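Colleague: Task: produce atomic coordinates for the following.
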Amino acid sequence: MPFSLATWNINSVRLRAPIVLRLLAETAPDVLCLQECKSPVEKMPLDAFAAAGYRYAVARGQKGYNGVAILSKLPIEDVGERDFAQLGHARHVAARLENGVTVHNFYVPAGGDVPDREVNLKFGQKLDYLTEMRDWFHAEKPEKSILVGDLNIAPREDDVWNHKALLKIVSHTPVEVEHLGAAQDAGNWVDVTRKDIPEGQLYSWWSYRAKDWDAADKGRRLDHVWASPDIANAAHSSRILRAARGWEQPSDHAPVFATFDL
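Modeller: Take a look at the predicted model:
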């Protein structure tokens, strides 16, 4: 059963419901994973998404912060969430498709502005979150699974606009890249996007601070699609919909897509 999947940090699902509906209408992924929904589940516009053909949804929400949701045209089963680093945040939810594939939707903490856990509590929380992801994947090797989301780290040199300039900037520091790599290695996860697009600069996030984000093009690839090794070869057609960053009232992230022939 081939199916397409997209992941998008929407930065308020209620504020940006119109562009979610636009994405659903124009690209029609079978499954859409959203992060940073910034809403309790009961106030998410799930009825509007259902009317657009996405009748199935699992979500975890929080007032004003965090929040993750999985919307689907295909039947899905809610298979729970984990509270990594015991933060009490709505940052993970999982759903299982009828073909047995489990989709994990993650929103890893951003980590604040200073890359030093001794002076920045948020950076320490980010590292602890990634460490607990690593430990979980060591203990329970993922099978027939897809991990997507805003992981808030651009791991490769060509995942940022300037590697040397960003080495001390949160999201591209060596310690973060090392922690993300350890989590990936623990589950033998395959970076599907880079499997399909192995070379060249590739971004999914551009700061709101840039007056002309497109011309400046100072981006980072913070949003990821990974697959467990048993299904990674079934993935193809990865892409980032850069144009969505320029839609009306946009998120600062663009959606990332992949298709799986399973």
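Colleague: switch to C-alpha atoms for all contacts and neighbour counts from now on
Modeller: Noted.
Colleague: what about residue 18, is that helix, strand or coil?
Modeller: helix (DSSP: H, G, I helix; E, B strand; the rest coil).
Colleague: Show me where the stretch 51-200 of the chain has its strands.
Modeller: Along the stretch 51-200 of the chain, the segments classed as strands by DSSP state E, counting those that start in this stretch run 56-60, 68-72, 76-78, 92-97, 102-107, 145-150, 190-191.
Colleague: Dump the ones you listed to a markdown table, plus distance to residue 213.
Modeller: Listed next are those as a markdown table, based on distance: least, Cα to Cα, whole Å:
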| stretch | distance to residue 213 |
| --- | --- |
| strand 56-60 | 31 |
| strand 68-72 | 26 |
| strand 76-78 | 37 |
| strand 92-97 | 29 |
| strand 102-107 | 23 |
| strand 145-150 | 19 |
| strand 190-191 | 26 |
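Colleague: I have a second one here; can you model it like the first so I can compare?
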Amino acid sequence: MPFTIATWNINSVRLREALVQRLMAEEAPDILCLQECKSPVEKIPTEGFAELGYRHMVARGQKGYNGVAILSKLPLEEVGAHDFVDLGHARHVAARLGNGVTIHNFYVPAGGDIPDREANVKFGQKLDYVTAMRDWAHGEKPEKAILVGDLNIAPREDDVWNHKQLLKIVSHTPIEVEHLGAAQEAGAWVDVTRKDIPEGQLYSWWSYRSPDWDAADKGRRLDHIWATPDIANAGYGSRVLRAARGWEQPSDHAPVFATFDL
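Modeller: From the prediction side, this is the model:
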């Protein structure tokens, strides 16, 4: 049975509850992974989601910050969460579907504005977090797994609007790209989005600072869907729902989709 998974940094699930419901009603992914929920788990507005068929949820929450949730039409079994580098942040949660596929939902730290760990503690935390993801994948050797989320790094030159101008901008610096590549290699993760869309500029985030974001199109691909090699070839139909960035009071991220026939 094929299923469709979507990942979306919602930037407050309570503030944008209506947008989540719109996505559920119009696009109807079987599984929706949210990041930056900014809500304790008990205050996530699940009632309206359940009415739209999303009766299953695993989540980790925090008041006002971070937070990840997996909402699903399909039954889920929670299989834990990691607090990488002991930040005390709700940035990861995992669940297993009935077909044995494990879904990991991540929200990697943004890293602040200065790409220097000596001058900026947040940048160091980001690099350490991604290194911990690498070490976890080395140790766990995931199989039959999908990793999604806002990884806050745009790795390829065509994942940003201007490679040269962004080389010193947090999210596209060489050291971040190197760290993300090491984490990806450690789990032998396949970038499903780029497997399906191998060429061309592709973005999932546009800054709120740009009043005419659509025309300016200064985007970055920060949101990812990866899969382990044993199931990556079952993934297809990848897309970014760019239109959602233009919805009323939107998140600055757009949802990313992929379908798996498993």
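Colleague: Need the TM-score from the superposition.
Modeller: Scored against TM-score structural alignment, normalised by the length of structure 1, the superposed chains reach a TM-score of 1.00; 262 aligned residues with a Cα RMSD of 0.4 Å.
Colleague: could the strands of the stretch 51-200 of structure 1 go into CSV alongside mean neighbour count and distance to residue 177 of structure 1?
Modeller: Below are the strands of the stretch 51-200 of structure 1 laid out as CSV (neighbours: other Cα atoms under 10 Å; distance: least, Cα to Cα, whole Å):
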stretch, mean neighbour count, distance to residue 177 of structure 1
strand 56-60, 22, 27
strand 68-72, 27, 23
strand 76-78, 19, 30
strand 92-97, 22, 20
strand 102-107, 25, 16
strand 145-150, 25, 14
strand 190-191, 21, 14
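Colleague: I'd like to know which of those strands lies nearest to residue 205 of structure 1.
Modeller: strand 145-150 (9.8 Å; Cα to Cα).
Colleague: mean deviation of the closest one from structure 2?
Modeller: Here strand 145-150 of structure 1, set against structure 2 after superposition, deviates by a mean of 0.1 Å using mean Cα distance after the TM-score superposition for structure 1.
Colleague: quick one on the thing from earlier: tell me which of the strands of the stretch 51-200 of structure 1 lies nearest to residue 215 of structure 1.
Modeller: strand 145-150 (23.5 Å).
Colleague: so how far is that closest one from its chain's centroid?
Modeller: 6 Å (Cα atoms, centre = their mean, to the nearest Å).
Colleague: Specify the angle between it and strand 102-107 in degrees.
Modeller: 20 degrees (axes from the mean of the first three to the mean of the last three Cα atoms, to 10 degrees).
Colleague: Which neighbouring elements make contact with strand 145-150 of structure 1?
Modeller: Packing partners of strand 145-150 of structure 1 (3 or more Cα pairs under 8 Å, 6 or more residues apart in numbering; DSSP states H and E): strand 2-9, strand 31-35, strand 102-107, strand 223-227.
Colleague: counting contacts, what elements does the longest one pack onto?
Modeller: Read that as strand 2-9 of structure 1. Partner elements for strand 2-9 of structure 1 (3+ Cα pairs under 8 Å, 6+ apart): strand 31-35, strand 145-150, strand 223-227, strand 256-261.
Colleague: rewinding a little: mind checking which of the strands of the stretch 51-200 of structure 1 is nearest residue 128 of structure 1?
Modeller: Comparing these by Cα to Cα, strand 102-107 comes nearest, at 13.8 Å.
Colleague: Show the contacting residues for the most centrally placed residue in structure 2.
Modeller: What sits nearest the mean C-alpha location of structure 2, by Cα atoms, centre = their mean, is residue 149, with 1.4 Å. Residue 149 of structure 2 makes contact with 7, 8, 9, 33, 34, 35, 105, 106, 107, 223, 224, 225 under the criterion Cα atoms under 8 Å, 6 or more residues apart in numbering.
Colleague: try it again with 10 Å
Modeller: Shown in contact with residue 149 of structure 2 (Cα atoms under 10 Å, 6 or more residues apart in numbering): 6-9, 33-35, 68, 91-92, 104-108, 222-226, 255-256.
Colleague: Nearest spatial neighbour of it, chain-adjacent residues omitted?
Modeller: Nearest residue to residue 149 of structure 2, sequence neighbours excluded (Cα to Cα, 6 or more residues apart in numbering): residue 106, at 4.7 Å.
Colleague: Shouldn't residue 236 of structure 1 be within a strand?
Modeller: Yes: per three-state DSSP, residue 236 of structure 1 lies within a strand segment.
Colleague: Check the alignment and tell me where residue 241 of structure 1 lands in structure 2.
Modeller: Counting by TM-score structural alignment, residue 241 of structure 1 corresponds to residue 241 in structure 2.
Colleague: Would you confirm that that match contacts residue 256?
Modeller: Yes: contact criterion Cα atoms under 10 Å: residue 241 of structure 2 and residue 256 qualify, at 6.3 Å.
Colleague: who has more neighbours, the two?
Modeller: Set side by side, residue 241 of structure 2 and residue 256 show more neighbours around residue 256, with 26 against 17, by other Cα atoms under 10 Å.
Colleague: Distance check, the more buried one against residue 29 of structure 2.
Modeller: Distance, residue 256 of structure 2 to residue 29 of structure 2, using Cα to Cα, to the nearest Å: 11 Å.
Colleague: and if you look at residue 128 of structure 2?
Modeller: For residue 128 of structure 2 relative to residue 29 of structure 2 (Cα to Cα), the value is 32 Å.
Colleague: Compare the two (neighbour count), which wins?
Modeller: Each of residue 128 of structure 2 and residue 29 has its neighbours counted (other Cα under 10 Å); residue 29 has more, 22 against 16.
Colleague: pretty sure that one contacts residue 73?
Modeller: Yes: under the criterion of Cα under 10 Å, residue 29 of structure 2 makes contact with residue 73 at 8.4 Å.
Colleague: any common contacting residues for the two?
Modeller: 3, 54.
Colleague: what residues are up against the closest residue to residue 54 of structure 2 other than its chain neighbours?
Modeller: Closest residue in space to residue 54 of structure 2, ignoring its immediate chain neighbours: residue 73 at 4.5 Å, by Cα to Cα, 6+ apart. By Cα under 10 Å, 6+ apart, the contact list for residue 73 of structure 2 reads 3, 28-32, 49-50, 52-57.
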